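A.B. asks: sequence and predicted structure below; questions after.
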Amino acid sequence: MDLNSLNIDTPLDLINQATQTGLIGSLGIEITKTGTGTVEGCMQLSEKNCRPDGILHGGANLAFAESLAGLGSMLMVDFENYDVLGIQVNGSHTSSLRKGKAYAVANILHPGNQTHIWNVDVRNEEGRLISTVRVTNMIVKRNDKY
């Protein structure tokens, strides 16, 4: 299975299998739930996504959020005819994470024809907010120059 065949009804095990060979797999991200306008996932802390002092790396945290929002947009479009391109990621880190897993919920705020805007909240296992991230994806017709 490849990412081009994803849709909202794609089973989670197939989504996770298709995403494990790239950055998503390297960071330890697992997709745990998909629905119309929402994607949830978790990321186990490891040396691959932490700073040398063991704290979750802010860049890995942003990549986690952008991955969920990007997948959400991919699940919402006709992926045979349109590409999803991340064009802006803006995050505010409110606390740090030193152990366990990070959990994130991505919710679409604007499901437009040309742009999707997502809010992604990343929390620790107890539910404390770690980061809140805004992701904007551009929806472009395949073969358009971009």
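C.D. replies: Nice, thanks for sending it over.
A.B. asks: can we go C-alpha only for contacts and neighbour counts from here?
C.D. replies: Will do.
A.B. asks: quick one, helices of this structure?
C.D. replies: Assigned by DSSP state H, the helices in the chain fall at 12-19, 23-27, 58-76.
A.B. asks: looking at the ones you listed, which is buried most?
C.D. replies: helix 58-76 (a mean of 23; mean count of other Cα atoms under 10 Å).
A.B. asks: that helix vs helix 12-19, what angle?
C.D. replies: 120 degrees (axes from the mean of the first three to the mean of the last three Cα atoms, to 10 degrees).
A.B. asks: start from the N-terminal end of this protein and give the strands.
C.D. replies: Remark: strands assigned in the chain by DSSP state E are 29-35, 38-44, 82-93, 101-111, 115-123, 129-141.
A.B. asks: structure two is appended below for comparative analysis:
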Amino acid sequence: MTEKNLAGAFNENNAPFAKMMGVKMTHVAKDRLEGELVVTKDHCTVPDILHGGAIMAFADNMGGIGAFLNMQPGAMTTTIESKTNFLRGIPIGQTAKAITTPVNIGRTLQAWKTDIFREDGKLAAVVTQTQLVKVQKD
């Protein structure tokens, strides 16, 4: 993979669940990912704020893409641990913005951190996750 922004390619080929949620990648590189999610009624809990599960799914997709970009060809990845700190709500109609960076890139384990912000720039959630990487043998 080159170091150019791969956001367009990932918007076309993102995971079906991420597409259904409406995740839009704005920057995709091996060392930093950025994405957006417009908060709709379908993403919300009562009273009209982004559901915690939607936040976690958004971040999980971001970390999975980061892991994919940093794996050997033919390897597979899965999330084995995820922790979320919810700091502020994100109201319906706003765009949640995520920035994902690697904490550690190992051969078989990768750790990623995703910061999710509200439109006013305030941090709404911090998600850390661990991705298991398994190299497929012929």
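C.D. replies: Here it is on my side, so go on. All of these numbers come straight from a predicted model, not from anything done at the bench.
A.B. asks: deepest of the strands of the first structure, which one?
C.D. replies: Of all those, strand 115-123 carries the top mean neighbour count, a mean of 23, counting by mean count of other Cα under 10 Å.
A.B. asks: what residues in the second structure pair up with it?
C.D. replies: Under TM-score structural alignment, the match for strand 115-123 of the first structure in the second structure covers residues 109-117.
A.B. asks: the matching stretch against the first structure, how far on average?
C.D. replies: Relative to the first structure, and after both are superposed, stretch 109-117 of the second structure has an average distance of 0.5 Å to its aligned residues, where the measure is mean Cα distance after the TM-score superposition for the first structure.
A.B. asks: can you lay out the helices of the first structure as a markdown table showing distance to Cys50 of the first structure?
C.D. replies: Written out in a markdown table, the entries for those read as follows (distance: least, Cα to Cα, whole Å):
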| stretch | distance to Cys50 of the first structure |
| --- | --- |
| helix 12-19 | 20 |
| helix 23-27 | 9 |
| helix 58-76 | 8 |
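A.B. asks: who wins for proximity to Val135 of the first structure among those?
C.D. replies: Nearest to Val135 of the first structure, of all the helices of the first structure, is helix 58-76, at 6.3 Å by Cα to Cα.
A.B. asks: what is that closest one packed up against?
C.D. replies: Applying 3 or more Cα pairs under 8 Å, 6 or more residues apart in numbering; DSSP states H and E, one finds that helix 58-76 of the first structure contacts helix 23-27, strand 29-35, strand 38-44, strand 82-93, strand 101-111, strand 115-123, strand 129-141.
A.B. asks: TSV for the ones you listed, including distance to Ile15 of the first structure?
C.D. replies: Formatted as TSV, the entries for those read as follows, by distance: least, Cα to Cα, whole Å:
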stretch	distance to Ile15 of the first structure
helix 23-27	11
strand 29-35	7
strand 38-44	12
strand 82-93	16
strand 101-111	16
strand 115-123	19
strand 129-141	19
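A.B. asks: now do the contacts for the residue nearest the centre of the second structure.
C.D. replies: Relative to the mean C-alpha position of the second structure, the nearest C-alpha, by Cα atoms, centre = their mean, is the one of Met62, at 1.9 Å. Contact partners of Met62 of the second structure, counting by Cα atoms under 8 Å, 6 or more residues apart in numbering, are Leu33, Glu34, Gly35, Thr100, Thr114.
A.B. asks: pull the most distant pair out of those.
C.D. replies: If you compare every pair in the contacts of Met62 of the second structure using Cα to Cα, the most distant one turns out to be Gly35 and Thr114, at 10.2 Å.
A.B. asks: what is in contact with those two at once?
C.D. replies: When contacts are counted by Cα under 8 Å, 6+ apart, Gly35 of the second structure and Thr114 are jointly contacted by Met62, Ala98, Ile99.
A.B. asks: for the aligned residue in the first structure for the first one, give its distance to Asp144 of the first structure.
C.D. replies: Met62 of the second structure is assigned Leu68 in the first structure as its aligned equivalent, the criterion being TM-score structural alignment. Here the criterion is Cα to Cα, to the nearest Å. By it, Leu68 of the first structure lies 25 Å from Asp144 of the first structure.
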